[in-house]
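Q: Generate a structure from the sequence data that follows.
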Amino acid sequence: MDLVRGKHGFDVIHENGNWQLNRDTGFSPTQATVAAVAACSGYVYDSILEKKRIDYTIENIHVTFEQDQEAVIHVLKKIEVTFTLKVADADQIKAEKALHLVKKSCPVAMSLDPKIEIIEKVIFS
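A: Below is the predicted model:
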């Protein structure tokens, strides 16, 4: 993976188009980190639900985050990942219980400082 100086900051080079790492014209590095946690969590949750043979559709992943605004460096404090899931009523309890496996199986989440609180939630549609 390579980064180059672009017009508005740094760009991650990709054959399908560069990804700007600048909050004014793309995503900030912090937002990219949070998005990586959400995407990784989504792939992991997919895998867990498939292994449990639950018929489902992840319709949406919404992610929010908080930074420590009082620290000199505004480090991440909390990441909350909310999955909107379409699943049969009979499988909802199993799908909800499977959430506790997501963070432990997500290499991105496990690579972050353990002080960062990562919360997974599910909403059934």
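
Q: C-alpha only now, for contacts and for neighbours.
A: Noted.

Q: would you list every one of the helices in this structure?
A: Ranges of helices in the chain, per DSSP state H, are 29-51, 92-97, 102-105, 107-111.

Q: which ones are touching residue 36?
A: The contact partners of residue 36, taken as CA atoms under 8 Å, 6 or more residues apart in numbering, are residue 108.

Q: can you give me the end-to-end distance of stretch 98-113?
A: End-to-end distance of stretch 98-113 (CA to CA, to the nearest Å): 23 Å.

Q: Would you mind measuring from the spatially most central residue of the chain to residue 71?
A: Centroid-nearest residue in the chain, with CA atoms, centre = their mean: residue 38, separated by 1.0 Å. Distance, residue 38 to residue 71, using CA to CA: 24 Å.

Q: structure for this one too, so we can compare:
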Amino acid sequence: MEFYIKGEGIRTSFDYGELDISGDEMNGFRPFQLMVASIAGCSLSVYRKILDKQRIDYEDITVQANVERNTEEANRIERVSLRFVVKGYHLNQDKLLKNLEISRNNCSMVQSVKDSIEVEESLECIQLSR
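A: Predicted structure coming up:
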């Protein structure tokens, strides 16, 4: 990866497209947003793969990420709380929780930050009827 100065921010390019990074949201994504997006995105992606492999009948999965930062220490991220909401049919909450733990252990981003950022996960199941 190569990064370079572009206006008031930093830019890099990938096969998918360009990414602008800046401490000012008017000029790009803020670094902490990218960190949280990496953690949440990886976690959700791994969780989805696990549910798909097990043929769990879900309609939708969303993740709400809440971030706690320490202003005394360079505004560092100290905790990311991920709230998974699974909507589906005949959901087994115990099985979904177990799969969430499996996903945590297999998410490269969660594992990469485990000794520096606390990552918490919670689950809400919404049962749909047909």
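
Q: Any idea what the TM-score is?
A: The TM-score (TM-score structural alignment, normalised by the length of the first structure) is 0.84; 124 aligned residues with a CA RMSD of 1.9 Å.

Q: ok now do the aligned residue in the first structure for residue 62 of the second structure, which residues does it touch?
A: The alignment partner of residue 62 of the second structure in the first structure, by TM-score structural alignment, is residue 60. For residue 60 of the first structure, the contact set (CA under 8 Å, 6+ apart) comprises 83, 84, 85.

Q: And for residue 44 of the first structure, the neighbour number?
A: 20 (other CA atoms under 10 Å).

Q: Which residues are in contact with whichever residue in the second structure pairs up with it?
A: Counting by TM-score structural alignment, residue 44 of the first structure lines up with residue 46 in the second structure. Residue 46 of the second structure makes contacts with 103, 106, 107, as judged by CA under 8 Å, 6+ apart.

Q: and the gap between residue 46 of the second structure and residue 99 of the second structure?
A: Counting by CA to CA, the gap from residue 46 of the second structure to residue 99 of the second structure is 10 Å.

Q: Equivalent analysis for residue 31 of the second structure, please.
A: Distance, residue 31 of the second structure to residue 99 of the second structure, by CA to CA: 29 Å.

Q: neighbour-wise, which of these two wins?
A: Neighbours were counted for residue 31 of the second structure and for residue 99 using other CA under 10 Å; residue 99 has more, 18 against 15.

Q: Looking at the first structure, name the residue matched to the more buried one.
A: Structural alignment (TM-score structural alignment) places residue 99 of the second structure against residue 98 in the first structure.
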